[in-house]
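Sequence plus the predicted model coming up.
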Amino acid sequence: MNTLKFFCFFILIFIGSCGSNGTDDESSVPEISSTLTETLDNYIDTSIPSSGAGIAIFVNKNETVKYTGFKGLANIQESISIDADTGFRIASISKVFTALATMKLFEQELIQLNDSILKYLPELPSSWQHITIHHLLSHQSGIPQYENHPDATIWDGQTNDDVLRFYISHSELSFEAGSKGEYSNAGYHLLAEIIFRAVGIHYENYMHEYFFEPLGMNNSYVADETTSPRVNDALNFAQYTTFNGKNNFTNGANGIVSSINDLNIFISALLDGQIVKLETLNLMLVHHTPALLGEADYGYGWILAPEGSDAFSHTGGHDGFRTWLLINRDKNLRMIILGNGGDLTGDHEQLAKLMGPFL
């Protein structure tokens, strides 16, 4: 959670710095060259080793690719370099896809946002009757993070079924649903299960059938206990990790693997209204939960810039993977950063400062 707040803070810096000098503290700005390409090339050449974990960066503005750059290895043992088709675990950017899948069902009138989650998951505590799908999407459910409970330290090989079983026997809430917001992976795990209950298709199959296959996102899939990394996938080579190397097979809040090329395809389809209607996307971009992440507001599956800006994004940190996807419709800008080296390849603060003057 602290990592996500940290990334969100620098998202706001980035949004505010575009077209400016990047920061008021010039002494903290990395070396900026005459062009974006020279600047970012210099940064990754001096910061990312060729023989270790690496990073993929993509920037598009006004329908023109301003930068595509890669450095480092997806697989150190096999000496496989990172490229535009390398699949990374995108971590919490998965919430964007889960929220969109939920909103597709809303458009089809298969669910309603004010439906109680017990309509789909009746085995959960009866005292949760007042928690709705809206509350899950906007992180207002009051369902506490199970990882923080003394009865549920992070265990190896956990799945959504394990999470569901935990909450069946642990009914206490952190606060009354709708009274405040608190970022919750658990809510998005439950949304994945609600998608299954609503349409009878498991989350991983739903994402393949309705997102990845029709959009041509050939490097994308949901990683679970039945899958193994593909040949071109980036493996985790972090120096610092969050989950202590334990296998985690939950999805909804995390679990999706994708690439620079696939996420660019996804953004184009989203902005063209091919995934959900644009009016539905705008409903997702309502500031449902102000100041959820420090200064950053939250909609449905999106971290939002302050009111008055049409920028929305999500970051992710899962074990050694550090990810960032940003869309700014005001500036006709999209940006994707994927890394597999933990803190060593996830310095979004520096990248924000470097890009700001050019965007």
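Cool, the structure landed. Residues are numbered from 1 along each chain as shown.

contacts, neighbours, all on C-alpha from now
Noted.

Show the residue spans covered by the helices in the stretch 101-250 of the chain.
Per DSSP state H, counting those that start in this stretch, the stretch 101-250 of the chain carries helices over the ranges 133-137, 160-168, 185-199, 203-207, 213-215.

Please identify which of the ones you listed is closest to G255.
Among those, helix 203-207 comes nearest to G255, with 9.1 Å by Cα to Cα.

Packing partners of that closest one?
If you count contacts as 3 or more Cα pairs under 8 Å, 6 or more residues apart in numbering; DSSP states H and E, helix 203-207 packs onto helix 185-199, strand 221-222.

what does the longest one rub up against?
With contact meaning Cα atoms under 8 Å, 6 or more residues apart in numbering, helix 185-199 is reached by 95, 98, 101-102, 110-111, 117, 120-121, 133, 136-137, 139, 141, 143-146, 160, 163-164, 201-203, 250-253.

Now intersect those with the strands, please.
For these, membership in strands holds for none, with DSSP state E as the criterion.

hmm, back to that, just name the most buried of the helices and strands packed on helix 203-207.
Comparing the helices and strands packed on helix 203-207 by mean neighbour count (mean count of other Cα atoms under 10 Å), strand 221-222 ranks first with a mean of 24.

Can you name the element that comes right after it?
Following strand 221-222 in sequence order, the next helix or strand is strand 256-258 (DSSP states H and E).

Within its local environment, how many residues does G54 see?
Per other Cα atoms under 10 Å, the neighbour tally for G54 reads 29.

Next one for the comparison:
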Amino acid sequence: MKFRLPFIAILFSVYCLSQNIVSNVDAVVNTEMKERKIPGMQIAVVQNGKIVLNKSYGVANIQNNLPVKNTSVFPINSTTKVFTAVAVMQLLEQGKIGLSDSISKYLENLPSEWQKITVEQLMTHISGLPDILSVLDPATGSLGAMRTENAMWEKIKLSPLNFKTGEQSSYNQTNYYLLGKIIEKVSGDSFVNFVTQNQFNRVGMKNTQFGDSRTVIPNYSPTYRFRKNLDGRPLKEEMLFNDYYEFPDFTFPGAGLNCTSEDFANWIIALQNNKLFQKSSTLQTMWSPIKLNNGTATSWTRGWGIAKFREHHTAIGMSGGSRSVFLIYPDDNLAVVVLTNLAGSYPEDFIEEIAGCYNAEIIKADPLTYLRKNLKKIGFDKAIDFVKNEKKQNPKWSIQEDELNNWAYRMLAKNQLNEASEIFKLNVFLFPDSWNAYDSYGEILLKMNNKTKAIEMYKKSIQLNPSNENGKKVLLDISGA
């Protein structure tokens, strides 16, 4: 018995630590669900190649008051794109696709200016292609009056490029529509079958399938959305509604996948254990950005929209529909999956706080999460002072302009005007040579009826970028008001 006591003590200590971590995760989740009014959530955490947490919170179906279970299935929207990227890389290993190949090698009857676009330019959204969403129904995503895929395709081909290929990055569903067509062409199988056979079945993802609001999906957790308007009329107050959306099957390579956090976690484990690829180098290639024409790295890696290449605690992942997100931390042998049933819940804002429950250093490694967590304590009006002090203590501390801008717009979408205003203001302070920072700050000042200050910001934006036509139009509208 004397020899067993130390071992039992160690087990008890490990158990207590695990319970403390779970309590900390619960605290983050419960706080965010309350603040963001998220009905239901499902999370999974992978550590050292094993699922260490798989937990459900809240209500999956409000109408019938059904709780979220570990078998509840959630839409993941654009997070689907990482599965498409893996399919492309599998075909690369088979020698059937070349990342630098022109897409005209695989697809016929493309407009002439599209033909030299490469496969990896589609994967990283630097093609400049017009977006098929521009010709689909903006409210539901359906084909609408066009009725057929062919009609949609013929119409989108008439549109010019939005910019010269490789000059800039612009998120675009056409890129993944074409990747789906290439996968089908070289594999000789449908996109859905190829992904199902080579990923879902290989991993054992029994609760994962493609579909949308029209599809009968077992254990489905429908998505909800808060709306301020309905049927073209403003509501007296914001209300929660069912969120109906269609993903025509030809758009599946870009969206339309539904799964559980457990299925997703098992997919991550398989991905990192080389069960989906033949060579470990394939994963590293997929997780590497390519270059724009000017030599700068793309914000996307090949198929993955979140790429935080930090000095420590690198994070790779993807978000979708403002309701789902996952991050893999290769250096920490850690991954986190967060699925919700509220469109506009933006779990990407707090996923790194969950990761921080397993490694506290991750929070400070991510400037946005670190800033957000501290401003919630001290007040958003202290944003500039906090950043000044942080940079004084750590000259290497920095945050990206786009990260701040996107975060501020997410808060604006939730009508958090004061908080969003302070972050737009911080962006102007940190990036005084950015025309877009001034343009964005001017936008929210105008929403807050501070016309004088808004005019000042728009004028500065146009001074920095004389081609800012939107800013000129806003100024003209203000002057005519």
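Cool, got the structure. Just so it is clear, the structure is predicted and the values come from calculations on it, not from any experiment.

Mind checking the TM-score on these two?
Superposed pair, TM-score by TM-score structural alignment, normalised by the length of the first structure: 0.77. Supporting alignment: 313 aligned residues with a Cα RMSD of 3.0 Å.

Any chance of a markdown table for the helices and strands packed on helix 203-207 of the first structure, columns distance to E63 of the first structure?
Formatted as a markdown table, those follow (distance: least, Cα to Cα, whole Å):
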| stretch | distance to E63 of the first structure |
| --- | --- |
| helix 185-199 | 32 |
| strand 221-222 | 26 |
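
For G72 of the first structure, which of the ones you listed is the nearest?
The closest of those to G72 of the first structure is strand 221-222. By Cα to Cα, the value is 22.6 Å.

so how far is the closest one from its chain's centroid?
Taking Cα atoms, centre = their mean, to the nearest Å, one finds strand 221-222 of the first structure lying 14 Å from the centre of the chain it belongs to.

next one: stretch 77-97 of the second structure
Computed by Cα atoms, centre = their mean, the chain-centroid distance of stretch 77-97 of the second structure equals 18 Å.

and what of stretch 333-341 of the second structure?
Mean C-alpha position of stretch 333-341 of the second structure versus that of the full chain (Cα atoms, centre = their mean) differs by 12 Å.

do stretch 125-141 of the first structure as well
Relative to its chain's centre, stretch 125-141 of the first structure lies at 21 Å (Cα atoms, centre = their mean).

returning to that earlier point: which among the helices of the stretch 101-250 of the first structure is found nearest to L354 of the first structure?
Taking Cα to Cα, helix 185-199 is the member of those nearest to L354 of the first structure, at 31.0 Å.

M103 of the first structure matches what in the second structure?
Here M103 of the first structure is matched to M89 in the second structure, going by TM-score structural alignment.

just the buried members of the contacts of helix 185-199 of the first structure?
Among those, those scoring as buried are 95, 98, 101-102, 111, 117, 120-121, 133, 136-137, 139, 141, 143-146, 160, 163-164, 203, 250-253 (criterion: 16 or more other Cα atoms under 10 Å).

Not counting residues beside it along the chain, what's closest to the counterpart of T282 of the second structure in the first structure?
T282 of the second structure maps onto T280 in the first structure, with residues paired by TM-score structural alignment. Spatial nearest neighbour of T280 of the first structure, excluding adjacent residues (Cα to Cα, 6 or more residues apart in numbering): M103 at 7.2 Å.

Now for that neighbour, how many residues are close by?
Neighbours of M103 of the first structure under the rule other Cα under 10 Å: 25.

Outside of stretch 234-244 of the second structure itself, list whatever touches it.
T140, S213, P222, T223, Y224, R225, F226, R227, K228, N229, A343.

If we use 7 Å, what do you get?
For stretch 234-244 of the second structure, contacts defined as Cα atoms under 7 Å, 6 or more residues apart in numbering pick out T140, S213, T223, Y224, R225, F226, R227, K228, N229.

and if you look at stretch 408-418 of the second structure?
Residues from elsewhere that reach stretch 408-418 of the second structure (Cα under 7 Å, 6+ apart): A420, I423, F424.

By neighbours, which of those residues wins?
Highest neighbour count within the contacts of stretch 408-418 of the second structure, by other Cα under 10 Å: F424, with 27 neighbours.

Am I right that that residue is in contact with D439?
No: under the criterion of Cα atoms under 7 Å, F424 of the second structure is not in contact with D439, lying 9.5 Å apart.

Put together TSV for the contacts of stretch 408-418 of the second structure, with distance to Q272 of the second structure and secondary structure on each row.
Putting the contacts of stretch 408-418 of the second structure into TSV (distance: Cα to Cα, whole Å; DSSP: H, G, I helix; E, B strand; the rest coil) gives the following:
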residue	distance to Q272 of the second structure	secondary structure
A420	37	helix
I423	36	helix
F424	38	helix
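
Could you pick out the longest strand of the second structure?
Per DSSP E, the second structure has its longest strand at strand 50-61.

for it, packing partners?
strand 40-47, strand 66-67 (3 or more Cα pairs under 7 Å, 6 or more residues apart in numbering; DSSP states H and E).

hmm, back to that, which of the contacts of stretch 408-418 of the second structure lies closest to R372 of the second structure?
R372 of the second structure has its nearest neighbour among those in I423, at 10.0 Å by Cα to Cα.

tell me which element the closest residue to the closest one other than its chain neighbours falls in.
Nearest non-adjacent residue to I423 of the second structure, counting by Cα to Cα, 6+ apart: A408, 5.8 Å away. If you go by DSSP H and E, A408 of the second structure is part of helix 401-413.

Where in the first structure does that helix fall?
Taking TM-score structural alignment, helix 401-413 of the second structure hits no residues over in the first structure.

Stretch 462-479 of the second structure too?
On the first structure, no counterpart of stretch 462-479 of the second structure exists by TM-score structural alignment.

How about residues contacting that stretch?
For stretch 462-479 of the second structure, the surrounding residues in contact (Cα under 7 Å, 6+ apart) are W435, D439, I455, Y458.

Tell me the first helix or strand C-terminal of the helix or strand where the last one lies.
Y458 of the second structure is part of helix 451-464, with elements assigned from DSSP H and E. Moving toward the C-terminus from helix 451-464 of the second structure, the next helix or strand (DSSP H and E) is helix 469-480.

The one residue sitting closest to the centre of the second structure: which element?
Nearest to the mean C-alpha position of the second structure, by Cα atoms, centre = their mean, lies S319 at 2.2 Å. Of the helices and strands defined by DSSP H and E, S319 of the second structure is found in strand 315-320.

Need the contact partners of that strand.
Here strand 315-320 of the second structure makes contact (Cα under 7 Å, 6+ apart) with 76-79, 304-309, 325-329, 348.

Having no further points to raise, I will conclude here.
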